[in-house]
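Student: Got a predicted model here, sequence first, then my questions.
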Amino acid sequence: MSGALVCLPFAGGGAGFYRAWTDLPDGCPDIVPVQLPGREELFVDPPHTDAVTAAQALAPRIAELVGGYDSYALFGHSLGAVLAFEAARALSSLTGATAPDHLFVSGSPGPWSGRDDRATGLADREFLARVEQFAGYRHEALDDPEMRELLLPLLRADVEMHENYKPRSDEPLSVPVTSLRGASDTLVDAERAREWRHATTGAFRYAEIPGRHMYLVDTVAPLLETVTRVLAGRRP
């Protein structure tokens, strides 16, 4: 088999979001979603509340999923970016596993930068309004009272995990890193997205995708084309 792009969920998201990525550009790696507990087919499992612990738990599963591939890269957006970063570190020290060939982090400041504004601890209405403000996006399921009741605990756990995230180590990775950002993202500016250059001793690239913070919800084609170019050794 050729290459794989292992995709980790953003806050409130699940593997199903990435399973819909079926219209792939030529040369694009296979999309390999990773599911976190508390969502979709793992709905009954308690969600993680610590990003480092979550990534360490995911590492053996990722190693299993990519076992038949010649190479693989990790991709994560927002919360998924720090999960992918910590998973890359965990995989590099996991017995019998191979480290990823590339790390794609999207819509995220560098791992050592915290978020000034927080949603954790707010009442439901204020919490959802703050999350919507952060993302510039509101999932339509949150407009349904029954679905909102089901999804809110998971979203709260994910947001808490992201807002309380502290990197496992101050040491950079050796894996090449590409930081991606929606060109009109008002949550993460270009300077903060470029902070990821300090997260690796390997090659670093920065690329902008048309759209806002949740650009990948509107259209995924520009993202996958950029990933494909980078993995082929071409400029993003």
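Tutor: Looks like it arrived, so ask away.

Student: Please make it C-alpha for all contacts and neighbour counts, starting now.
Tutor: Fine.

Student: quick one: the strands in the protein?
Tutor: 3-8, 30-33, 71-77, 102-106, 177-182, 204-209 (DSSP state E).

Student: Relative to residue 87, which of the ones you listed is closest?
Tutor: Residue 87 lies closest to strand 71-77 among these, at 8.6 Å (CA to CA).

Student: Now the helix ranked longest in the chain: buried residues?
Tutor: The longest helix of the chain (DSSP state H) is helix 145-163. Judged by neighbour count using 16 or more other CA atoms under 10 Å, the buried positions of helix 145-163 are 148, 151-152, 154-163.

Student: now, among these, which is nearest to residue 107?
Tutor: residue 162 (12.7 Å).

Student: can you pull the contacts of that closest one?
Tutor: Residues near residue 162 by CA atoms under 8 Å, 6 or more residues apart in numbering: 11, 50, 51, 79.

Student: In helices only, show me these.
Tutor: Going by DSSP H, the helices hold 51, 79 from the contacts of residue 162.

Student: Export the contacts of residue 162 as TSV, with columns for distance to residue 141 and neighbour count.
Tutor: Shown next, in TSV, are the contacts of residue 162 (distance: CA to CA, whole Å; neighbours: other CA atoms under 10 Å):
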residue	distance to residue 141	neighbour count
11	14	20
50	25	18
51	25	27
79	20	25
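
Student: Tell me the one of the contacts of residue 162 nearest residue 38?
Tutor: Residue 38 lies nearest to residue 11 out of the contacts of residue 162, by CA to CA, at 11.5 Å.

Student: and residue 144, how far is that from residue 25?
Tutor: Distance, residue 144 to residue 25, using CA to CA, to the nearest Å: 35 Å.

Student: more neighbours, these two?
Tutor: residue 25 (12 against 9; other CA atoms under 10 Å).

Student: wait, the more buried one sits on residue 226?
Tutor: No - Residue 25 lies out of contact with residue 226 (CA atoms under 8 Å); the separation is 10.0 Å.

Student: number of nearby residues for residue 118?
Tutor: For residue 118, using other CA under 10 Å, the count is 17.

Student: Would you check how far apart it and residue 67 are?
Tutor: 38 Å.

Student: can you check residue 170 too?
Tutor: Residue 170 sits 29 Å away from residue 67, taking CA to CA as the criterion.

Student: Looking at the two, which has the bigger crowd around it?
Tutor: residue 67 (14 against 11).

Student: excluding its backbone neighbours, what's nearest residue 48?
Tutor: Nearest residue to residue 48, sequence neighbours excluded (CA to CA, 6 or more residues apart in numbering): residue 54, at 5.9 Å.

Student: What is the burial count for the one you found?
Tutor: 18.

Student: right, and it touches residue 46 too?
Tutor: No - using CA under 8 Å, residue 54 is not in contact with residue 46; the gap is 11.5 Å.

Student: Second structure for comparison follows:
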Amino acid sequence: MNHALVCLPFAGGGAGFYRAWKDLPDRAPRIVPLQLPGREELFIEDPFLDVIDAADALAPRIADLAGPGPVSLFGHSLGAVLAYEIARRLESDPGVELRHLFVSGSPGPWTGRTRRASGLPDDAFLSRVQEFAGYEHDALADPDMRELLLPVLRADVEMHENYKPVSDEPLRTPVTSLRATGDELVTREQAVEWRTATTGAFRLVEPEGGHMYLIDSPLPLLEAVAGDLAS
């Protein structure tokens, strides 16, 4: 399948998470991780602080990154709203054949968080983020790594918590919303809110697991993606 699935990272994550997906099923799309500044090979670059600014900067890169052929976008949590805003820009880009938007672990784009982590002291901030995500990154247990990762994680969380959509106009692109059955952060009703984000087709997919179900296995996501792209 030459269909490219451009993947946006969740808060604190990087393209390396998606690069680690190996031995994928034959039906799986071609995984194209999109790196954000401030992490991994772009560590020395300043991270984004605003979703709209990030989408403006990232959208023009999609055509070259994905190459020829159809493109779909995937994002989990913070990555979901980034992918949504990028999709809005790609719909008017004649150089990109945008087929589908896959959003995961996220309420609809107009639902903001009532409990926030931004501005809290380090320990309280990390505790709140762990509560939101349902897991703690192993690297944060190492004091040196924690010092390196905290600025990017804080920037990502601030960007997510301050996000407001650039427009109320729905997309034309079909949307699939994924929300794990054990997700204690995003309710089923919130995951269905994405139905109003498009005039195209909408589907809700509910894999097993918690909010970070992707860490256990990408296969439930990839099966959903392959099924929607084939239909």
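Tutor: Thanks, I have it. Every value quoted in this text rests on a predicted model; they were computed, and no experiment measured them.

Student: one step back: show me which pair in the contacts of residue 162 of the first structure is furthest apart.
Tutor: Farthest pair in those (CA to CA) is 11 and 50. Separation: 12.7 Å.

Student: Next, count neighbours for residue 215 of the first structure.
Tutor: 23.

Student: What's it aligned with over in the second structure?
Tutor: By TM-score structural alignment, residue 215 of the first structure lines up with residue 213 in the second structure.

Student: And residue 189 of the first structure, what's its match in the second structure?
Tutor: With TM-score structural alignment as the criterion, residue 189 of the first structure matches residue 187.

Student: Check residue 10 of the first structure too.
Tutor: Using TM-score structural alignment, residue 10 of the first structure pairs with residue 10 in the second structure.

Student: got the contact list for that match?
Tutor: Counting by CA under 8 Å, 6+ apart, residue 10 of the second structure has contacts 75, 76, 77, 78, 79.

Student: can you check residue 4 of the second structure too?
Tutor: 29, 30, 31, 32, 66, 69, 70, 71, 72.

Student: doesn't residue 108 make contact with residue 77 of the second structure?
Tutor: No - applying CA under 8 Å, one finds residue 77 of the second structure not in contact with residue 108, separated by 10.5 Å.

Student: out of the strands of the first structure, which comes closest to residue 125 of the first structure?
Tutor: Proximity to residue 125 of the first structure (CA to CA) singles out strand 71-77 among the strands of the first structure, at 24.4 Å.

Student: post-alignment, that closest one versus the second structure, mean distance?
Tutor: Compared with the second structure after the fit, strand 71-77 of the first structure shows a mean deviation of 0.5 Å (mean CA distance after the TM-score superposition for the first structure).

Student: just stretch 221-231 of the first structure next, same as before
Tutor: Counting by mean CA distance after the TM-score superposition for the first structure, stretch 221-231 of the first structure comes out at 1.2 Å.

Student: buried stuff in that stretch?
Tutor: The neighbour-count check on stretch 221-231 of the first structure (16+ other CA under 10 Å) flags 223, 224, 225, 226, 227, 228, 230, 231 as buried.

Student: gap between the aligned partner of the second one in the second structure and residue 31 of the second structure?
Tutor: Aligned against the second structure by TM-score structural alignment, residue 224 of the first structure finds its counterpart in residue 222. Note on residue 222 of the second structure: its distance to residue 31 of the second structure, by CA to CA, is 10 Å.

Student: Residue 64 of the second structure now?
Tutor: 14 Å.

Student: Neighbour count for those two, which is higher?
Tutor: The neighbour count for residue 64 of the second structure versus residue 31, taken as other CA under 10 Å, is higher for residue 31 (21 against 10).

Student: Go ahead and confirm the more buried one touches residue 7.
Tutor: Yes - using CA under 8 Å, residue 31 of the second structure is in contact with residue 7, at 7.1 Å.

Student: what touches both of the two?
Tutor: With CA under 8 Å, 6+ apart, residue 31 of the second structure and residue 7 have common neighbours residue 18.

Student: what about the helices in the first structure?
Tutor: Under DSSP H, the first structure gives helices at 15-19, 51-65, 79-92, 124-135, 145-163, 190-193, 215-218, 221-231.

Student: Compile the ones you listed into a markdown table and extend it with columns for distance to residue 200 of the first structure.
Tutor: A markdown table is the format used below for these (distance: least, CA to CA, whole Å):
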| stretch | distance to residue 200 of the first structure |
| --- | --- |
| helix 15-19 | 26 |
| helix 51-65 | 18 |
| helix 79-92 | 10 |
| helix 124-135 | 26 |
| helix 145-163 | 21 |
| helix 190-193 | 14 |
| helix 215-218 | 24 |
| helix 221-231 | 16 |
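
Student: Of those helices, which is nearest residue 201 of the first structure?
Tutor: Here helix 79-92 is closest among the helices of the first structure (CA to CA), at 13.1 Å.

Student: Could you find the counterpart of residue 145 of the second structure in the first structure?
Tutor: Residue 145 of the second structure maps onto residue 147 in the first structure, by TM-score structural alignment.

Student: Next one: that match from residue 10 of the first structure, what distance?
Tutor: From residue 147 of the first structure over to residue 10 of the first structure the distance is 18 Å, taken as CA to CA.

Student: same deal with residue 79 of the first structure?
Tutor: 5 Å.

Student: likewise residue 3 of the first structure?
Tutor: 22 Å.

Student: residues in contact with the residue lying closest to residue 153 of the second structure once chain neighbours are set aside?
Tutor: Leaving aside its chain neighbours, residue 153 of the second structure sits nearest to residue 12 (4.5 Å; criterion: CA to CA, 6+ apart). Going by CA under 8 Å, 6+ apart, residue 12 of the second structure touches 149, 152, 153, 156.

Student: Aligned counterpart of the last one in the first structure, please.
Tutor: Using TM-score structural alignment as the criterion, residue 156 of the second structure maps onto residue 158 of the first structure.

Student: gap between that match and residue 138 of the first structure?
Tutor: Residue 158 of the first structure is 15 Å from residue 138 of the first structure, by CA to CA.
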